[in-house]
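In: Could you look at this predicted model? Sequence included:
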Amino acid sequence: MKDFDYHLPQERRVVTDGFGEKSAALNSRREAAVARALTPGLPGYVVAADGGVLVDADDNSYIDFASGIAVTSVGASNKRVTDAIAKAAAEFTHSCFMVSPYQSYVEVCEKLNQLTPGDHDKKSVLLNSGAEAVENAVKIARKYTGKNAVAVFDHGYHGRTNLTMSMTAKNKPYKTGFGSLAADVHRVPMSYPARDGLKGEEAAARAIKVLDQQVGAENLACVVIEPVQGEGGFIVPAQGFLPAIAQWCRDSDVVFIADEIQSGFGRTGQWFASEDEQVVPDIVTTAKGIAAGMPLSGVTGRAEIMDSPIPGSLGGTYGGNPVACAAALAAIEEFEVHDLPGRAREIEAIIREYLEPLTESEAVVDVRGRGAMMAIELINGEVTAEIAAACKKQGLLILTCGIDGNVVRLLPALTIPEHLLREGLDILTTEINTALS
């Protein structure tokens, strides 16, 4: 892979064992000032990041296989993005697009309309977070169809607000103690090849039977699905599943919403994961990689659907903030100039080189994913947690996921240098082998 220019040394450096003195002091302040629910996984408090590294207050340099949960795909301090942020902030930091509009909001919507799947007429709205995008996509679908029910899938994750928490499958830590949940949300079976062994069409028929018999198309406003599931375990549905669900929606006057918040923006080796099987959603939700860490999300859909809500019924004070929009335009330019979706495919090839030999072990359930959204599912969650902790001690940050907590997920920045990617994979495979031996 071609290297980029970096302002930080792209090296792993372990100076302290766990908390260093400065990070320990910061952690004490966190415990006193920050709600207990926000408990970071990394012992170090980050002071700088670039390319594939996070540097903490005690000068530890971690290899970063998380990229802020698939957010800093172009790097955490990409020069094109930081220059655009500085320029925009010097001009104005806020005006609220609904009150006094500005060009960058329009430009981001134009890019989303251009980049998302399909050549039909599209329109977009910009918001702050992925959950907010999903909520608004559901609102729009309900207004357009005049129906209320929402269908989601086993293992899915869609956010932490009341509606999206209800749409999310996993109880702990996302839902426990936070009820009552939103009504008229229905869960149907997902295609999970490693566990159900079904072909895509078979898994789709199973899901459609539930939709028909337990929900009813006449009640259903939308079906919401992650084309590659994220927090639920990086589950890639069997070929044929997504197209069959999308076709059923078209035939049934149900809005098909692709939640591309984690799988979009080059992460899976194409601009959007839906493109792998030429699926064209009615609505696409985006966030995470869209603006390199600035808070921004989008809902993009067929123009007639997006125009169904009345004027003034969509928006929010900060949605489409001008500084975040400038960051998004710069990040998208970085994707285009350097073909970062193509780089994601290169990353996938290297990850598979390291992980696929591990499937010879009975304790490894599956290696799966696309692009720089790859995962290895292990036999149980306890072993997975031990591996993650051991990697952190070695200076490698990885994340786990899955309903059972038994999946290691890899989300490196698309700008990570190859030598650092390989070094991190060496550590990970060594720790997996040690834990499983």
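Out: Now that the structure is in, tell me what you want to look at. Note that this is a predicted model, so its numbers are computed, not measured. Numbers count the residues shown, from 1 in each chain.

In: okay, CA-based contacts and neighbour counts for the rest of this
Out: Fine.

In: For the stretch 101-250 of the chain, which segments are assigned as helices?
Out: Taking DSSP state H, counting those that start in this stretch to define them, one finds helices in the stretch 101-250 of the chain at 103-115, 130-145, 162-167, 193-196, 200-210, 241-251.

In: Let me know which of the ones you listed is the nearest to Leu421.
Out: helix 193-196 (26.1 Å; Cα to Cα).

In: in the closest one, what counts as buried?
Out: Judged by neighbour count (16 or more other Cα atoms under 10 Å), helix 193-196 contains these buried residues: Pro193, Ala194.

In: Just name whatever secondary elements that helix is in contact with.
Out: In terms of contacts (3 or more Cα pairs under 8 Å, 6 or more residues apart in numbering; DSSP states H and E), helix 193-196 is not packed against any helix or strand.

In: Can you give me the neighbour number for Ala32?
Out: Neighbours of Ala32 under the rule other Cα atoms under 10 Å: 10.

In: and what of Ala389?
Out: 18.

In: Tell me the spacing between it and Val365.
Out: 20 Å (Cα to Cα, to the nearest Å).

In: if I've got this straight, Leu329 is in a helix?
Out: Yes. Counting by DSSP: H, G, I helix; E, B strand; the rest coil, Leu329 is part of a helix.

In: how many neighbours does it have?
Out: Neighbour tally, Leu329, other Cα under 10 Å: 21.

In: Give me the nearest residue to it, chain neighbours excluded.
Out: Val108 (6.4 Å; Cα to Cα, 6 or more residues apart in numbering).

In: just Leu396 next, same as before
Out: Of all residues not flanking Leu396 in the chain, Ile63 sits nearest, at 4.7 Å (Cα to Cα, 6+ apart).

In: is it true that the one you found touches Lys392?
Out: No. Using Cα atoms under 8 Å, Ile63 makes no contact with Lys392, being 9.2 Å away.

In: out of the two, which sits in the busier spot?
Out: For Ile63 versus Lys392, the count of surrounding residues by other Cα under 10 Å is larger for Ile63: 29 against 22.

In: any idea which element the more buried one lies in?
Out: Per DSSP states H and E, Ile63 falls inside strand 61-64.

In: next one: Arg345
Out: helix 340-355.

In: Mind listing what's buried along the strand or helix carrying Asp83?
Out: Element membership for Asp83, per DSSP H and E: helix 79-91. Buried residues in helix 79-91, counted by 16+ other Cα under 10 Å: Lys79, Val81, Thr82, Ala84, Ile85, Ala88.

In: show me what contacts the second one?
Out: Right, Val81. The contact partners of Val81, taken as Cα atoms under 8 Å, 6 or more residues apart in numbering, are Ala292, Ala326, Ala327, Ala328, Ala330, Ala331.

In: hold the first one in mind and look at this next one:
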Amino acid sequence: MKNIILFILIVFVLVTTTSAETIRLKSGKYITGKVIQDKDDKDGFWLEKLDGGTVYIRWSQLDEVERDRLKNTSQDTATGQENKGQLIDGIRIITSYRTVEGILVSEKDDVMNIKTSRGIEIVPINAIIKKELAKLRPEDVYSPKELVERMAATCKANDSECLIKVAEYARSLKLYDEAKNYITKAKALLTANNPDSEKLQKKIMELDATIILDEINRLKENADYEKAIDMADKLLAEYPDTAIAKANTDLIKRLQAEADEFQKNKDKIMAKKVPEEWYKLLESLLGKAAGEKQMSSAGKYVEGSLEKELLASLMKKFNLPREDIEKYWDMRDNTKRLSASYGTGSWIVLGGSQGMDYGGGQTMGKKLQTQNEWWGETPNIIKKKWLEAYYAETSQYVKKVSEKKDNCTNCSGKGTVKATRNNQEVDVTCPRCHGVKVTITITYY
């Protein structure tokens, strides 16, 4: 009996079972069932189908977006997040090309607008294979700022302690302006008649000091030591009794030593900092364009204003003129190579067959997408990589190293697939590569 109980406990610890999930495979097919995931199995998981059968799914059978979604779901179940009521009611939309999870905002003009943490995702109704209700993590639906606002909305009137917790949460999300705002609101509610006033005031002072230290560290990262030293002076002068100040009594001395060292090795240090921030900003701007812009405007943005915006941000961050930013960018390590793929949109740059808006480019087999349909039905993460590949080929600031062509995984590089019509097998244009046979990956620095 003891052995049986021990076995049950081991299974409970090692295996996570979720409620029924609809999973989209790379092939475009989908399957519904309960995910049974062993944390020690790095290759895949078992799916208990609704008809009682089981099937093993390898992670390699899923695209990156679907893998992340399922792993997040299993983590929520393992930590009991669903049972704690921390998940919210939402919707899951499945197409042949992506899965979108969020809150339905509207359904009109033949599209569904789904709110996600990345913004509004637009899904053409005629592309939907399945839609279902889903329990979602708030962070998958709301932006960091919205998460803070939702937490603040739970605070009762005159509850300064609750507002302090909101400020701490905002600070943890690096929303420093919001954190300061809620600290100010909390201070305004403190009164001499409140028996907890002294304790809360001390908590506010500690949080204020922590945010100032965060600002000092950000200024250091930006190599703005003059402002960092000024902020350190403020921290030690205005918050001397806080734990933060007591732990950093030599902060000004340390900052001055770092500033002196920086001046000696400025070019070497900035030749590392500027490229790092360049790549980080590039990823952010491309991600934003993938989520908010239509295909034609996204392409024009990459060709035109993206780098103007990128350079302006870097000039402001490091307080340097444009020529210095360009100088340090040119000094970057050219052995660090990046790659980006046009993926399932490779046919667009290679001139593949395009579907017709009124019925498709072929009369049998799976309907070919138009460029706008591909853009509308493709996950943002894949569109971002498409834009990055386009950037690597069009930017004057980067160097294209190579172009790799891989056979289309759907047609094995033939450009056509088999379809049946009138009980007869025929060749039709591959709906994945649109006849171009390959996908393209660009390597650059």
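Out: Alright, I've got the coordinates. All of these numbers come straight from a predicted model, not from anything done at the bench.

In: Any idea what the TM-score comes out to?
Out: After superposition, the two chains reach a TM-score (TM-score structural alignment, normalised by the length of the first structure) of 0.24; 171 aligned residues with a Cα RMSD of 7.0 Å.

In: could I get the helices of the stretch 101-250 of the first structure as a markdown table with distance to Arg352 of the first structure?
Out: Shown next, in a markdown table, are the helices of the stretch 101-250 of the first structure (distance: least, Cα to Cα, whole Å):
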| stretch | distance to Arg352 of the first structure |
| --- | --- |
| helix 103-115 | 28 |
| helix 130-145 | 29 |
| helix 162-167 | 32 |
| helix 193-196 | 17 |
| helix 200-210 | 23 |
| helix 241-251 | 24 |
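
In: and of these, who's closest to Arg302 of the first structure?
Out: With respect to Arg302 of the first structure, and counting by Cα to Cα, the nearest of the helices of the stretch 101-250 of the first structure is helix 103-115 at 9.2 Å.

In: Do I have it right that Glu107 of the second structure meets Asn113?
Out: Yes. At 6.3 Å, Glu107 of the second structure counts as touching Asn113 under the criterion of Cα under 8 Å.

In: More neighbours: which of these two?
Out: More crowded of Glu107 of the second structure and Asn113, by other Cα under 10 Å: Asn113, with 19 against 14.

In: I'd guess that one is in a strand, am I close?
Out: Yes. Counting by three-state DSSP, Asn113 of the second structure is found in a strand.

In: before we move on, back to that, and the contacts of Val81 of the first structure, which is closest to Ala24 of the first structure?
Out: Among those, Ala292 lies closest to Ala24 of the first structure (Cα to Cα), at 28.1 Å.

In: Just the strands from the second structure, written as ranges.
Out: With DSSP state E, the ranges of strands along the second structure come out as 15-24, 30-38, 44-49, 54-58, 88-95, 99-108, 111-116, 119-124, 128-136, 338-341, 400-407, 416-421, 424-429, 438-444.

In: Quickly note the distance from the closest residue to Ala303 of the first structure other than its chain neighbours to Arg409 of the first structure.
Out: Leaving out its chain neighbours, the residue that sits closest to Ala303 of the first structure by Cα to Cα, 6+ apart is Lys122, at 4.4 Å. Noted for Lys122 of the first structure: a distance of 33 Å to Arg409 of the first structure, by Cα to Cα.

In: what about the residue nearest to Leu329 of the first structure, distance to Met306 of the first structure?
Out: Taking Cα to Cα as the measure, Val108 of the first structure falls 16 Å from Met306 of the first structure.

In: Could you do Ser28 of the first structure as well?
Out: Per Cα to Cα, Ser28 of the first structure is found 47 Å from Met306 of the first structure.

In: ok, these two, which is more surrounded?
Out: Comparing Ser28 of the first structure with Met306 by other Cα under 10 Å, the one with more neighbours is Met306, at 22 against 11.

In: Hmm, that one is touching Asn136, no?
Out: No. Counting by Cα under 8 Å, Met306 of the first structure stays clear of Asn136, with 10.2 Å between them.

In: Not counting sequence-adjacent ones, nearest residue to Glu386 of the first structure?
Out: Closest residue to Glu386 of the first structure apart from its sequence neighbours, by Cα to Cα, 6+ apart: Ala435 at 7.6 Å.

In: wait, what's in contact with the one you found?
Out: Val383, Glu386, Ile387.

In: what angle do the helix or strand harbouring Ala49 of the first structure and helix 79-91 make?
Out: Assigned by DSSP H and E, Ala49 of the first structure falls within strand 46-50. Angle, strand 46-50 of the first structure to helix 79-91, by axes from the mean of the first three to the mean of the last three Cα atoms, to 10 degrees: 120 degrees.

In: Strand 46-50 of the first structure: what's the following helix or strand?
Out: The helix or strand immediately downstream of strand 46-50 of the first structure is strand 53-56, counting by DSSP H and E.

In: mind listing what's buried in the longest helix seen in the second structure?
Out: If you go by DSSP state H, the second structure has its longest helix at helix 266-292. Burial within helix 266-292 of the second structure, assessed by neighbour count using 16+ other Cα under 10 Å, is assigned to 270-271, 273-275, 277-278, 281-283, 285-292.

In: Quick check: Met112 of the second structure touching Ile122?
Out: Yes. Here Met112 of the second structure reaches Ile122: they are 5.8 Å apart, a contact under Cα under 8 Å.

In: related to what we said a few turns ago, which among the contacts of Ala435 of the first structure end up buried?
Out: Buried among those by 16+ other Cα under 10 Å: Val383, Ile387.

In: is it possible to export the contacts of Ala435 of the first structure to TSV including distance to Leu220 of the first structure?
Out: Shown next, in TSV, are these (distance: Cα to Cα, whole Å):
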residue	distance to Leu220 of the first structure
Val383	41
Glu386	43
Ile387	42
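
In: Adding distance to Glu132 of the first structure and secondary structure, write the contacts of Ala435 of the first structure out as TSV.
Out: Output for the contacts of Ala435 of the first structure, formatted as TSV (distance: Cα to Cα, whole Å; DSSP: H, G, I helix; E, B strand; the rest coil):
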residue	distance to Glu132 of the first structure	secondary structure
Val383	34	helix
Glu386	34	helix
Ile387	33	helix
